[in-house]
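1. I would like to see how this sequence folds:
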Amino acid sequence: MNSIADLVDKVRSGVIHIEYSDGSVRLGSGTGFMCRNLLVTNNHVYQAHGKPRVTLAWQPQPDPSSREEIEMSYDQFKSCFISGSPENDADFAILSVPLLAERALYQFQVASRASCRIGDEIALLGFPFEQRHLSCHVGRISSFYTQNGVEVIQLDASVNPSNSGGPLLDAASGRVIGIVTRKGTGLTRAFDELERLLTQNISRIGGLIAPEAAAPRLSGISLGNTALDSQTQLLQLAKEIKRSANVGIGYAFAIDHLLLDLPDTQDDRQP
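-> I've put the predicted structure just below:
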């Protein structure tokens, strides 16, 4: 069996960084992968607000300077959509991007998740934290379950923001068995509750602040505004900590949900 490093070197050109920007301002990013000359990603990665510029990039060599990319308008990118499923369903999008299809990029094969078992080694590739160089995380399948009719693969591996849409690989075969969709931590509910309380405090303080002339003041500073600013800063900090916190838990949707939408996938169904 080849090493994970050999696998990454083999497939790296087929992992696509999907980046949105407005001028020089980066708005967000995600990951996708090539399969049968089509770009596959999460539906929520494909959907963007406004009219951003879209950069599709890949790193064919380990050297970060090897990054190659193409640019297009979001309208051009949207016109490439051929099939998909909403975020609250199987969360995938398939796009036919001619400028990618004409490049000599690695084309991933896919396999039903039934070919794998709990405990099998997996690798996930992508561009987490909006970084512009390819990253690989390795772990194991910790569970399979069905949620709202969608087959979910739970991972004992580090999934981070912008990993969304990337390929989940069976380390033994190198085939894609799932699409990375989100991370999870044991603190998720605690952070959600903290955000709720801080948002509630901000709303209450904002409603209680007196007009500027009547507001309590200390050394020329409005105490009401100071409390409001403090709660707002705490809320932003909590959101950033939640975004960055990682305890090595992630989730992917089984590739089975888009097998019928990919052309000529009969051979890929086999383990």
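2. rest of the way, CA atoms for contacts and neighbours
-> OK.
3. ok, residue 27 touching residue 18?
-> No - using CA atoms under 8 Å, residue 27 is not in contact with residue 18, being 11.1 Å away.
4. Between these two, point out the one with more neighbours.
-> Set residue 27 next to residue 18 and count neighbours by other CA atoms under 10 Å: residue 18 wins out with 24 against 15.
5. Secondary structure class of the more buried one, three-state.
-> strand (DSSP: H, G, I helix; E, B strand; the rest coil).
6. got the contact list for it?
-> Shown in contact with residue 18 (CA atoms under 8 Å, 6 or more residues apart in numbering): 29-32, 45, 54-57.
7. Another sequence for comparison is provided below:
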Amino acid sequence: MHQRLADATFRIVAGNSSGSGFSYVSDRLVVTNHHVIEPHLSSGASIAAVTEAGVALPARLVVYSPKDEADFAVLELQQQLPAGRVVLQPAPSPSTARGARVLFSGFPHGIPDLLVHEAAISAPLASHAFYIDGSVNGGNSGGPIVDASTGELVGIVTQRRFMGGSSLEALAPQVAQLSNQCAAIANRGSVEIMGINFGNFAAMMAQGLSAISQVIQANANSGIGIGFHIRYVNAELQSRGLMASA
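-> Now for the predicted structure:
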């Protein structure tokens, strides 16, 4: 089951964004998260679905949900799926009950290595999502979550939860503002007191804070992942005639 899931999973690349995705319903369709392909929406960056073997398949965007809603995107491959690949299928009645055993896969941190994890559904989250006790990191977004016994799709890895995440996000604009102010000071000339160039000193502090914030956010992991139900993707595909009605 683990290798089967790996053979269905892609690394999705759009501009400077990298996440995960998977073949679903047909050999031409790939599902990922909206936020993974956002550079395509903002700047027209091309989208590629890359296999574990490194084969890059160009893809075009078919439909997507806003990030603050179901946060999915459906892509259509522009080349034939390589031999040996797997297309995931929907569960007739996807179960996201607490305690259900699941597998999920993806390319955490944007590394070229595909990882498959075992997890359990820990709890429901509102009506559209659920917690999993899995090691979800940046780059896992858009990866598949399947029933561990049947391999049928039940959800999409979409978010991770760790303490202090909102504080780090709130700090980013302040660091950027400090960096801009330091650059403006440096452009007007050096400011030295007792041999210390405070413009350069402040710039180094701002850069250091930004780097520390990025490293902490990239590596913080409490083992709590968040999956979104696949039913929203199913409803969209059915409405477009791309998937048979249940």
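8. returning to what we had before: in a markdown table: the contacts of residue 18 of the first structure, plus distance to residue 68 of the first structure.
-> Listed next are the contacts of residue 18 of the first structure as a markdown table, based on distance: CA to CA, whole Å:
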| residue | distance to residue 68 of the first structure |
| --- | --- |
| 29 | 16 |
| 30 | 16 |
| 31 | 15 |
| 32 | 15 |
| 45 | 20 |
| 54 | 14 |
| 55 | 10 |
| 56 | 8 |
| 57 | 5 |
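9. thinking again about what came up before, need the overlap of contacts for residue 27 and residue 18 of the first structure.
-> Contact with both residue 27 of the first structure and residue 18 is made by no residue, according to CA under 8 Å, 6+ apart.
10. Among the contacts of residue 18 of the first structure, which lie within helices?
-> Here DSSP state H is the test, and the contacts of residue 18 of the first structure give residue 45 as lying in helices.
11. which residues does the residue nearest the centre of the second structure contact?
-> Nearest to the geometric centre of the second structure sits residue 141, at 2.0 Å (CA atoms, centre = their mean). Contact analysis of residue 141 of the second structure by CA under 8 Å, 6+ apart lists 19-21, 32-33, 36, 106, 156-159.
12. Helix or strand: which one has residue 211 of the second structure?
-> Using DSSP states H and E, residue 211 of the second structure sits in helix 198-219.
13. for that helix, which positions count as buried?
-> Judged by neighbour count (16 or more other CA atoms under 10 Å), helix 198-219 of the second structure contains these buried residues: 198-200, 202-203, 205-206, 209-210, 213, 217.
14. same check, this time on stretch 12-32 of the first structure
-> Of all the residues in stretch 12-32 of the first structure, those buried under the rule 16+ other CA under 10 Å are 12-20, 29-32.
15. still on that earlier bit, shared with the second structure, which of the contacts of residue 18 of the first structure?
-> Counting by both residues aligned by TM-score structural alignment, their matches' CA atoms under 8 Å, the second structure reproduces these contacts from the contacts of residue 18 of the first structure: 29-32, 45, 54-57.
16. Farthest-apart pair in those, please.
-> Between any two of these, the greatest separation by CA to CA is 14.6 Å, found for 45 and 57.
17. Okay, and which of the contacts of residue 18 of the first structure map to strands?
-> Counted as lying in strands by DSSP state E, out of those, are 29-32, 54-57.
18. outside of stretch 174-192 of the second structure, which residues touch it?
-> Stretch 174-192 of the second structure has contacts (CA under 8 Å, 6+ apart) with 197-200, 202-203, 206-207, 209-210.
19. Could you do stretch 31-38 of the first structure as well?
-> Contacts of stretch 31-38 of the first structure (CA under 8 Å, 6+ apart): 14-18, 39-42, 45, 94-97, 100-101, 105-109, 126-127, 162-167, 262-263.
20. gap between the residue of the second structure most remote from its centre and residue 184 of the second structure?
-> What lies farthest from the middle of the second structure is residue 194; by CA atoms, centre = their mean that is 48.6 Å. Noted for residue 194 of the second structure: a distance of 21 Å to residue 184 of the second structure, by CA to CA, to the nearest Å.
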